[in-house]
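Engineer: After the sequence you'll find the predicted model.
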Amino acid sequence: MLNIQRLSFTITTTIAICLIWTPLTLAKEKKPLPPKEFPPSPLEITVPDPLLPQGASQQPLSLEEKRSLEAALDKLNREAIAKLQAGDTEGAFATWNRELRLRRYLGTLAEIEALKRVGGIAYTRNNRQQIRYITQRLQVIQKQLEQQQTPSVQILQALGEAYLQVRSPNLAVEAYNQILIIARGNSDVAAEVETLKTIAKIHLDWFDYPAAATTYERLLVLVSNNNDVEQSLQDLAYIYDRTKQPRKAIDARKKLSLIYRQRNDFAKLSALKLAIGADYEVLAKENSNLVDEAFKNYQEAYTMAWDFQQYVRAAEALQRLVSLYIAEGQTEDALQTSQILLQAEERAANFYGMMNAYEQIGKIYLQRQENQSALAAFQKGLELAQQLGSETDEFTQQIEKISGRS
């Protein structure tokens, strides 16, 4: 009886050990399959489609076959739109992918236009996988075009636009650079200019300021039309502002000023002088000799704006002058300019501006220890603040402080 119990215990133990170790052993022996990073693109499926006529893969479609296929594909597009509107996003893109696979039988341009259309929809729906499929297909087409001796400019243009739809600016620039090479080879300056404008805009839209600046500088060598020169210089000035290059911004704006003077466009010229003054003010922090240039341009901006009754801009230029005078310790000039600023704000009917001007005048008088004049300015500022329903604490505190001294 004892032997039977021992035998039973031994068998049970052996089975338990086997149950424990067998899965571990199998796990060690069975190596896991490496995961696939991305599923295959549905745009590269080669299974025959019932919409295609027999022999479509061996020979080009006839005109009649193309028309029939185009009508069927337009119908697929409408079906996909209906599915998307009904909330069946997966079904919609599955239908579009079928359409896209078949569009290539209608020619490269037709396929690219369809890829661009669906790519734009995929982007608005944040369908990253679909965007990847379309981008990959566009790259395949681009490689095929690169192997051609004289690729079609129209197809390259469509390719660049399609890349932009799926937000691939670098690939778009590659396509436009191919157009640029063709334009130069044909000595087609007009086409070269238009292509450079497109490339520059892509760089600018995607905040690649160094590349945008380089492209606009190349443009300026080629363009002769004043409108093109103006736009290029404006964009360059903007880029130099963003990249904190005031010296280059000044150079661009000085060239712009020549155009505005030729046109007698003093509205734009006064704004330009204001910007040039600000650039010189930045440079003056490292080179104090340039302060005079800042003063000069602000004064020209103010005078020009005042003469043409642009009182808002005149006030802006005057405020810049006041701040600069105060920074330079020229309180008398700051005070006189503040009085003119008050007139400009009054003519512009800017009551908040008048209120702020009175506050500024009061503080300058305080600095000069002319308390009664400061008090009068603060009281006028307080009256305006009360009328406007604005914060009055600053004025009341200053008035109480001055009254306590008297």
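Structural biologist: Perfect, I can see it now.
Engineer: For the rest of this, base every contact and every neighbour count on C-alpha atoms.
Structural biologist: Will do.
Engineer: Show which residues not belonging to the helix or strand where residue 361 lies make contact with it.
Structural biologist: Taking DSSP states H and E as the criterion, residue 361 maps to helix 351-367. Applying Cα atoms under 8 Å, 6 or more residues apart in numbering, the contact partners of helix 351-367 are 331, 334-335, 338-339, 341-342, 345-346, 371, 373-378, 380-382, 384-385, 388, 395.
Engineer: list the contacts for residue 215?
Structural biologist: By Cα under 8 Å, 6+ apart, the contact set of residue 215 is 196-197, 199-200.
Engineer: Go through those and say which is closest to residue 172.
Structural biologist: residue 199 (8.5 Å; Cα to Cα).
Engineer: ok so, going back, neighbour count and secondary structure added to the contacts of residue 215, as JSON lines?
Structural biologist: As requested, the contacts of residue 215 are arranged in JSON lines below (neighbours: other Cα atoms under 10 Å; DSSP: H, G, I helix; E, B strand; the rest coil):
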{"residue": "196", "neighbour count": "23", "secondary structure": "helix"}
{"residue": "197", "neighbour count": "19", "secondary structure": "helix"}
{"residue": "199", "neighbour count": "26", "secondary structure": "helix"}
{"residue": "200", "neighbour count": "25", "secondary structure": "helix"}
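Engineer: Included below, for side-by-side comparison, is a second structure:
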Amino acid sequence: MKLRFLLKVLLLSFGIVLSALGANLAGAQAPFQNPLKVEEIEDPLLPSPPIQRSLSPLEQLRLQQQLEELNRRARATYEDGNVDEAFNIWYRELRLRQELEVSKEVEALARVGEVAWRENRSEDLRNIRQRLSNIETTAQENNHRELLQQVAESYERMRVNDRAIAVYNFLLEDSENPRPLLENIASLYESRFQYDQAAETYEKLLAMAEAQNNARAEINYLRRLRSLYEQANNPEKGITTKERLASIYQQQNNEQPLPSLFFSLGEDYQEMGRFNAASNAYEQAYRRAWSQQKYAIASNALENLAQLYRRDESLETTLNIYEQLLIVQERATDYYGLMMTYNKIGEIHQQRDRDQQALSAFENALELARSLSYQEAYFQEKINNLI
């Protein structure tokens, strides 16, 4: 009897577990319902009883006005902090917009989708994206280019950049004016940190600008490429881009951008191990920066130039560069820079057993250190070691 009773209890318990598991599975497998996917829209704002025709112009105008009022209500509700209720109102608006002009619906989808992205409402973003995707498919089938452009821009607003890029690429296939499309694609790739793809797109734009002798556009694309190659840490490509920029600026007698451009070129040459080219670039950067009173660039160029010569044990040339650097730093009233340069001059004299010159340099450094209240003991020790 006890065994039979225990068996019944076990069977009953097993049945309860199975029922619960079945209920959970059923709930988990419930199909996703997008509130924007409806076969027939029923709403008090639509004619009643339902009509089997398109809305008349007057009915469309009235509905448009009512939908604008719905949007205002949703916006006010959202600003009051009732985000869920605001989206309920917006969903009603978006469903009803399917009865009107599709371009107006796409505009509204982008507007609400942007809010969904900002509020990190992934389910709402998915719903709106799915509706936009359906519109995109129909527009592609009908080659509705203006609508596709609007869909792509809506994807951008919602940060669905992969779909925006795909639509722009579709529009590129037979576009008579590919430039703005390529610019959008390049910008989107850049926003996704896909620097190689962005650079490849800007290279296409650059080729177009060159073919059209459009110098302004050429400079713009070269600047973008310069930035991209720097972010991608690609000095080889960066050198080519900067050399072309420098050539154009020189042809235009535009001196202003050249100091920083030559300094950047010097850094790239140095990274690539092209030390002679780096030296020439730093000299160009220094001369042009000095003439334009851009003392920070002039100072940095001389500092890097001195490091190159010191690396090659060309100490006398290095000393000459540091002496010139002192003049730049004095003009810029860069007391910290002066202190460090005197220190380097002292080290080189000390390395060449010229103790008196080293002592003089370290004393100058100490005087500056005292004015800055910085590293006084460090320079005093160096002086004591020479006395």
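Structural biologist: Thanks, I have the structure now. Small disclaimer: the values here were computed from a predicted structure and weren't measured.
Engineer: since we're on the aligned partner of residue 230 of structure 2 in structure 1, how many residues are nearby?
Structural biologist: Counting by TM-score structural alignment, residue 230 of structure 2 corresponds to residue 241 in structure 1. Counted with other Cα atoms under 10 Å, the neighbours of residue 241 of structure 1 add up to 17.
Engineer: residues contacting residue 241 of structure 1?
Structural biologist: Applying Cα under 8 Å, 6+ apart, the residues contacting residue 241 of structure 1 are residue 249.
Engineer: residues making contact with stretch 218-228 of structure 1?
Structural biologist: With Cα under 8 Å, 6+ apart, stretch 218-228 of structure 1 has contacts from 189, 193, 196-197, 229, 232, 259.
Engineer: buried residues in it?
Structural biologist: Neighbour counts over stretch 218-228 of structure 1 (16 or more other Cα atoms under 10 Å) mark 218-220, 222-223, 228 as buried.
Engineer: Over to stretch 239-252 of structure 2?
Structural biologist: 239, 241-242, 245-246, 249.
Engineer: Relative to structure 1, which residues correspond to it?
Structural biologist: Aligning stretch 239-252 of structure 2 against structure 1 (TM-score structural alignment) gives residues 250-263.
Engineer: what's the mean deviation for that stretch versus structure 2?
Structural biologist: Stretch 250-263 of structure 1 differs from its equivalent in structure 2 by a mean of 1.4 Å after superposition (mean Cα distance after the TM-score superposition for structure 1).
Engineer: for that stretch, the distance to its chain's centre please.
Structural biologist: Taking Cα atoms, centre = their mean, to the nearest Å, one finds stretch 250-263 of structure 1 lying 26 Å from the centre of the chain it belongs to.
Engineer: Over to stretch 114-131 of structure 1?
Structural biologist: 20 Å.
Engineer: cool, and stretch 95-103 of structure 2?
Structural biologist: Distance, centroid of stretch 95-103 of structure 2 to centroid of chain: 34 Å (Cα atoms, centre = their mean).
Engineer: ok, now stretch 137-147 of structure 1?
Structural biologist: 27 Å.
Engineer: Onto which residues of structure 2 does that stretch map?
Structural biologist: Stretch 137-147 of structure 1 maps onto residues 131-141 of structure 2, going by TM-score structural alignment.
Engineer: follow-up on the earlier one: pipe the contacts of residue 215 of structure 1 into a markdown table and attach distance to residue 180 of structure 1 per row.
Structural biologist: Converted to a markdown table, the contacts of residue 215 of structure 1 look like this (distance: Cα to Cα, whole Å):
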| residue | distance to residue 180 of structure 1 |
| --- | --- |
| 196 | 8 |
| 197 | 11 |
| 199 | 10 |
| 200 | 12 |
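Engineer: How many residues are close by the counterpart of residue 348 of structure 2 in structure 1?
Structural biologist: When structure 1 is aligned by TM-score structural alignment, the residue opposite residue 348 of structure 2 is residue 364. Using other Cα under 10 Å, the number of residues around residue 364 of structure 1 comes to 20.
Engineer: Kindly report the same for residue 129 of structure 1.
Structural biologist: Residue 129 of structure 1: 13 surrounding residues under other Cα under 10 Å.
Engineer: Please identify the helix or strand for it.
Structural biologist: Per DSSP H and E, residue 129 of structure 1 falls inside helix 128-146.
Engineer: Have a look at how far, on average, that helix is from structure 2.
Structural biologist: With mean Cα distance after the TM-score superposition for structure 1, helix 128-146 of structure 1 averages 1.2 Å from its match.
Engineer: Give me the contact list for that helix.
Structural biologist: Under Cα under 8 Å, 6+ apart, the answer for helix 128-146 of structure 1 is 41-43, 93, 108, 112, 115, 119, 122-123, 151, 159, 162-163, 166, 175.
Engineer: tell me which residues in the next helix or strand after that helix are buried?
Structural biologist: As assigned by DSSP H and E, the chain's next helix or strand after helix 128-146 of structure 1 is helix 153-165. Within helix 153-165 of structure 1, the residues scored as buried using 16+ other Cα under 10 Å are 153, 155-165.
Engineer: Export those as TSV, with columns for distance to residue 306 of structure 1.
Structural biologist: As requested, those are exported to TSV (distance: Cα to Cα, whole Å):
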residue	distance to residue 306 of structure 1
153	51
155	53
156	51
157	48
158	50
159	51
160	48
161	46
162	49
163	49
164	45
165	47
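Engineer: Which of the contacts of helix 128-146 of structure 1 are buried? Put it as a PyMOL command.
Structural biologist: Provided next is the PyMOL selection string for whichever of those are buried by 16+ other Cα under 10 Å:
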select buried, resi 43+93+108+112+115+119+122+151+159+162+163+166+175
